[in-house]
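*Asks:* Coordinates only, no sequence provided:
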């Protein structure tokens, strides 16, 4: 049943993001597709993070996270942050001016303060109040569909 549900939901194309935060002095990051805008008043978005991931606890503890939206050609970054290796940030250019790592190679980024967290099955749904955001006007997104990365045509 779970396999069939996962296969069905894989037909919903999504953008690819890297969620970043901090745990003490250490930068933390993971690849995610469960990200969406929530509200324009106040400016909010939601991210859904598996309860089994270290990132979930780090976001809850730090209280701030960034959504880094990847563009076409960002497959290597997406794969890097989808692994469980220790230093995912090695060789990755980031800015720290907003209290969390923001990937310089992202086509857009939103830095959020956690305003609420809700249980969602085996995930936690974090509501983030947008504090800083920017984007590249001409950039095109990296897309994830049916278990593979792609681009919009």
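*Replies:* That came in fine, so what should we check first? Fair warning: this is a prediction, and the values are worked out from it, not measured in the lab.
*Asks:* drop to CA atoms for contacts and neighbour counts, all remaining ones
*Replies:* OK.
*Asks:* List the residues that contact the residue nearest to the spatial centre of the chain.
*Replies:* Nearest residue to the geometric centre of the chain (CA atoms, centre = their mean): residue 19, 3.0 Å. Contacts here follow CA atoms under 8 Å, 6 or more residues apart in numbering; on that basis residue 19 touches 29-32, 65-68.
*Asks:* what do you get for residue 72?
*Replies:* So residue 72 contacts 139-143, 150-151 (CA under 8 Å, 6+ apart).
*Asks:* rerun at 10 Å
*Replies:* By CA atoms under 10 Å, 6 or more residues apart in numbering, the residues touching residue 72 are 16, 106-107, 139-143, 149-152.
*Asks:* Please narrow these to those residing in strands.
*Replies:* Residues of these located in strands (DSSP state E): 142-143, 149-151.
*Asks:* Among these, which one sits closest to residue 119?
*Replies:* Of all those, residue 119 sits closest to residue 143, with 26.8 Å by CA to CA.
*Asks:* shouldn't the closest one be in contact with residue 32?
*Replies:* No. Counting by CA atoms under 10 Å, residue 143 sits too far from residue 32 to count as a contact (11.5 Å).
*Asks:* Okay, one more to line up with it:
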């Protein structure tokens, strides 16, 4: 956004599988609830935050080294746009899940993903005990699903699944039929650090089916990528779901 609060569009070159280039326009959407930009912080606030020399969220490590402030850290990380996923956990009637942007690939050979989850999350114990989960990559038309799994309206457990259409693959964990892609995973390792756990997933099955753009989370709100139908068709030219299962 420029100094006059006009929407700014950035054009990025995207190359499809066929080698033909297209343009993807990223639109920064104006929101009245958008937090104050961290870029306006004084230069020395990268360490002490906005509240002074000893603001809430600052502390001292066991080694006696002062930590940066949680508030300033959150401000900085809001500038990192992330794809939105719904991580589903459990089987049958004992199901739950959560919305996450802290999901990434770890390795392509072998296929492994990383999911970061708060140890205080209601999904952490079921995930750890079931030793399986699914990552559902959410499209721009399914913000309601993302809200449900974020617990909006107080929804918990199986309530978060609502009236959406679900299927299963290798592990029996629910897979969102409308997702851009889904990864059905076994828990390979759980590494607990601080107030979170890093979950490494062994990808056992993959489902790909979409012609829509992804839902993006940036600056505390959902955003959308704007592109032409021709570009989406070129990037994902398929007439139905494609599923791959690993032995």
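*Replies:* Everything's here; your move. Model, not experiment: these values are computed from the prediction.
*Asks:* if I line the two up, what does the residue nearest to the centre of structure 1 land on in structure 2?
*Replies:* Superposed on structure 2 with TM-score structural alignment, residue 19 of structure 1 falls opposite residue 87.
*Asks:* check contacts around the residue nearest to its match when sequence neighbours are not counted.
*Replies:* Closest residue to residue 87 of structure 2 apart from its sequence neighbours, by CA to CA, 6 or more residues apart in numbering: residue 135 at 4.7 Å. Residue 135 of structure 2 is in contact with 85-89, 97-100, 103, 113-115, 173-176, 179, 181-185, 201, 203, 206, counting by CA under 10 Å, 6+ apart.
*Asks:* What of residue 101 of structure 1?
*Replies:* 19-22, 26-29, 65-68, 89, 93-95, 111.
*Asks:* again, but for residue 109 of structure 1
*Replies:* Contacts of residue 109 of structure 1 by CA under 10 Å, 6+ apart are 17-19, 66-70, 102-103, 132-136.
*Asks:* If you tally nearby residues, what's the number for the nearest residue to residue 50 of structure 1 once chain neighbours are set aside?
*Replies:* Distances taken as CA to CA, 6+ apart place residue 123 nearest to residue 50 of structure 1, at 4.2 Å, with adjacent residues excluded. By other CA atoms under 10 Å, 16 other residues sit near residue 123 of structure 1.
*Asks:* separation between residue 123 of structure 1 and residue 53 of structure 1?
*Replies:* As judged by CA to CA, to the nearest Å, residue 123 of structure 1 and residue 53 of structure 1 stand 9 Å apart.
*Asks:* Same question for residue 30 of structure 1.
*Replies:* Residue 30 of structure 1 is 9 Å from residue 53 of structure 1, by CA to CA.
*Asks:* Then residue 87 of structure 1?
*Replies:* From residue 87 of structure 1 over to residue 53 of structure 1 (counting by CA to CA), the distance is 15 Å.
*Asks:* quick one: the helices in structure 2?
*Replies:* Using DSSP state H, the helices of structure 2 run over 45-48, 70-77, 124-130, 143-149, 229-235.
*Asks:* right, and these - which one's nearest residue 13 of structure 2?
*Replies:* Going by CA to CA, the one of the helices of structure 2 nearest residue 13 of structure 2 is helix 229-235, 11.1 Å.
*Asks:* Okay then, goodbye and thanks.
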